[in-house]
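Engineer: no sequence on hand, only this structure:
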């Protein structure tokens, strides 16, 4: 049995490799660029305290690294982390710059594909393009502390006010989302979606209580390399959503406290889910099979598991892309239609 770093599901293996090695290259990249590009870009971050009538044009918010003074009504926002554009979509604010999603564009939902189409690209997690960010003249940059360390934060802050948010686990996307909404001065925009999400969780948990509780569950996907599979744990975003409706996980799947909220195993070790009677796995943004997942499910060792033997294996759209209330509601409805209503 082996455990290794696993990319957030929905990110292709090539993008994931960039994410793993990125931390080794970003520091030197930003250090080298700071003396030249950032000096010229610093002027872009200047914000008047008032509008001349005594009305404040800025407000101070709490972020991961320190309090940050941000525009009261930001107009040119950079989404400098992988999931931030998705969270901005839930709030209804379109960024002017995002990561390069070309490597896994087909895995995004049609709505997200449209949302980020024709938006300027600012590089990737492994290689943020500081010149591209500065050239866009943002008045606010938003990011996640899992992807923006303190050195990068300092560099970006020379371009524009930079609000970086964090949470204890990958399951706690609500904390990040609240921070994003606060930085955009749109906290109230989430009230309706939050209430709808809570109603949806309660409805599904009650309606399908018997069907949910009669099974022991696991969330299975591809691993980091060939010949590996992964289990998502309850402290992952997908795992937390399943737990919210009362899912009981198998012994190995129920583990928590792993660095990435996933554990990867050799496909020879599918016996770790021998206590599982129902398996869910990711599919593409339109419900299409994912080749890497299909390769895992085709393994004879998986086909010998109790869930596979009884046909209790289901692909669920959106479950692995939950980072806002809208996506969570969509994932729950997909789970209901694809799995719960079929049991």
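Structural biologist: Thanks, I have the structure now. Quantities reported herein were computed from a predicted structural model and do not represent experimental measurements. Residues are numbered from 1 along each chain as shown.
Engineer: from here on, just use CA atoms for contacts and neighbour counts.
Structural biologist: Noted.
Engineer: from residue 304, how far off is residue 295?
Structural biologist: For residue 295, the distance to residue 304 equals 15 Å [C-alpha to C-alpha, to the nearest Å].
Engineer: again, but for residue 331
Structural biologist: 28 Å.
Engineer: want to compare, so here's the second one:
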């Protein structure tokens, strides 16, 4: 059974960008002995010939790795999926939203095998430096992340640390680039490239099977401080573009420094000018829902809602990783097809899984 996700954690990405407290130089005062991931590191796939040494550029400079890491700590929110796809079980992951043992979700659990579950870190009060140090990592990685430079400097004193890309907004790098960076860091760039190519082909095949997506605009939104619009650099928006849709920059602006923007609830009426609206938790704010219910978009059925009741699918939709994407596509594409036809009689299929 999949536990229901927490909406507070779902919005954690917003909080990390705007509200997270500064990292205390002394770390946190919680018990630093790990509850999991404390045993010997699991056996990972052997690194590819010539994979090391490797130097990886990121937001705060470059990090050189001399050999394949055996104890990897994830300080980003989704890196565990790419690692598991390569046979690397992290010793620690960072809690985001949803719930699953070790924060390994259904689309990735088969790859965990009999390995020990990762320690689960919390980042609501800053990076847990002491806990991370106690885990004795030989790689700390944060790709879907918003590490501050002070975080990076502290973590680098523990182990080689690969922060998020500096080429995009925090939490805004494309999923494939993040995955390929992880592949390089653990010495399996070719295997990751093959996996990324396969998943991208699945997305391309879905787009080709639905030519009606081409030329239509689509947007992911959620009620949060009014209407929160996920911007063009957000991974959920990127997925819609990869499926053939266009980001409606003429309606909500195209050049956003961060991965999204909160607008007044009244702006919900502007969704009338968007081809398809993908809601996350539409029912969570009655004032936003009231405005939307009066739009032509709602009357014509050009929307659907992915909510906490959809369980693992709700979480997977926001993960956007090489493992979660195929899991999402089989549910997401039929929902988009039902919404894009503009016929309110077309009922999007059930998505819960």
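Structural biologist: Arrived safely. Quantities reported herein were computed from a predicted structural model and do not represent experimental measurements.
Engineer: report the TM-score for the pair.
Structural biologist: TM-score for the superposed chains, counting by TM-score structural alignment, normalised by the length of structure 1: 0.73, backed by 297 aligned residues with a C-alpha RMSD of 3.4 Å.
Engineer: among residue 331 and residue 304 of structure 1, which residue is more densely surrounded?
Structural biologist: Each of residue 331 of structure 1 and residue 304 has its neighbours counted (other C-alpha atoms under 10 Å); residue 331 has more, 22 against 14.
Engineer: hmm, the more buried one is touching residue 323, no?
Structural biologist: No: with contact defined as C-alpha atoms under 8 Å, residue 331 of structure 1 and residue 323 do not form a contacting pair (10.6 Å).
Engineer: tally of neighbours for residue 203 of structure 1?
Structural biologist: Counted with other C-alpha under 10 Å, residue 203 of structure 1 comes out at 13.
Engineer: can you tell me the helix or strand for the aligned residue in structure 2 for it?
Structural biologist: Aligned by TM-score structural alignment, residue 203 of structure 1 pairs with residue 205 of structure 2. Using DSSP states H and E, residue 205 of structure 2 falls within helix 189-208.
Engineer: show me which residues of that helix are buried.
Structural biologist: Neighbour-count burial for helix 189-208 of structure 2 flags 189, 191, 192, 193, 195, 196, 199, 200, 202, 203, 206, 207 (criterion: 16 or more other C-alpha atoms under 10 Å).
Engineer: now do the same contact list for residue 167 of structure 1.
Structural biologist: Shown in contact with residue 167 of structure 1 (C-alpha atoms under 8 Å, 6 or more residues apart in numbering): 173, 175, 176.
Engineer: and if you look at residue 91 of structure 1?
Structural biologist: So residue 91 of structure 1 contacts 181, 186, 189, 190 (C-alpha under 8 Å, 6+ apart).
Engineer: what residues does the second one make contact with?
Structural biologist: Listed by C-alpha under 8 Å, 6+ apart, the contact partners of residue 186 of structure 1 are residue 91.
Engineer: aligned partner of residue 78 of structure 2 in structure 1?
Structural biologist: Match for residue 78 of structure 2 (TM-score structural alignment): residue 83.
Engineer: how about that match, nearest residue that isn't a chain neighbour?
Structural biologist: Of all residues not flanking residue 83 of structure 1 in the chain, residue 323 sits nearest, at 6.9 Å (C-alpha to C-alpha, 6 or more residues apart in numbering).
Engineer: tell me, how many residues neighbour the one you found?
Structural biologist: Counted with other C-alpha under 10 Å, residue 323 of structure 1 comes out at 23.
Engineer: was I right about it contacting residue 173?
Structural biologist: Yes: Residue 323 of structure 1 is within contact range of residue 173, at 5.3 Å (criterion: C-alpha under 8 Å).
Engineer: which residues are in contact with each of those two?
Structural biologist: Taking C-alpha under 8 Å, 6+ apart as the contact rule, residue 323 of structure 1 and residue 173 both touch residue 237.
Engineer: distance of residue 117 of structure 2 from residue 105 of structure 2?
Structural biologist: To residue 105 of structure 2, residue 117 of structure 2 is 12 Å away according to C-alpha to C-alpha.
Engineer: hang on, the earlier thing: so the match of residue 78 of structure 2 touches residue 320, yeah?
Structural biologist: No: Residue 83 of structure 1 lies out of contact with residue 320 (C-alpha under 8 Å); the separation is 11.9 Å.
Engineer: between these two, who's got more neighbours?
Structural biologist: Between residue 83 of structure 1 and residue 320, counting by other C-alpha under 10 Å, residue 320 is the more crowded of the two (25 against 20).
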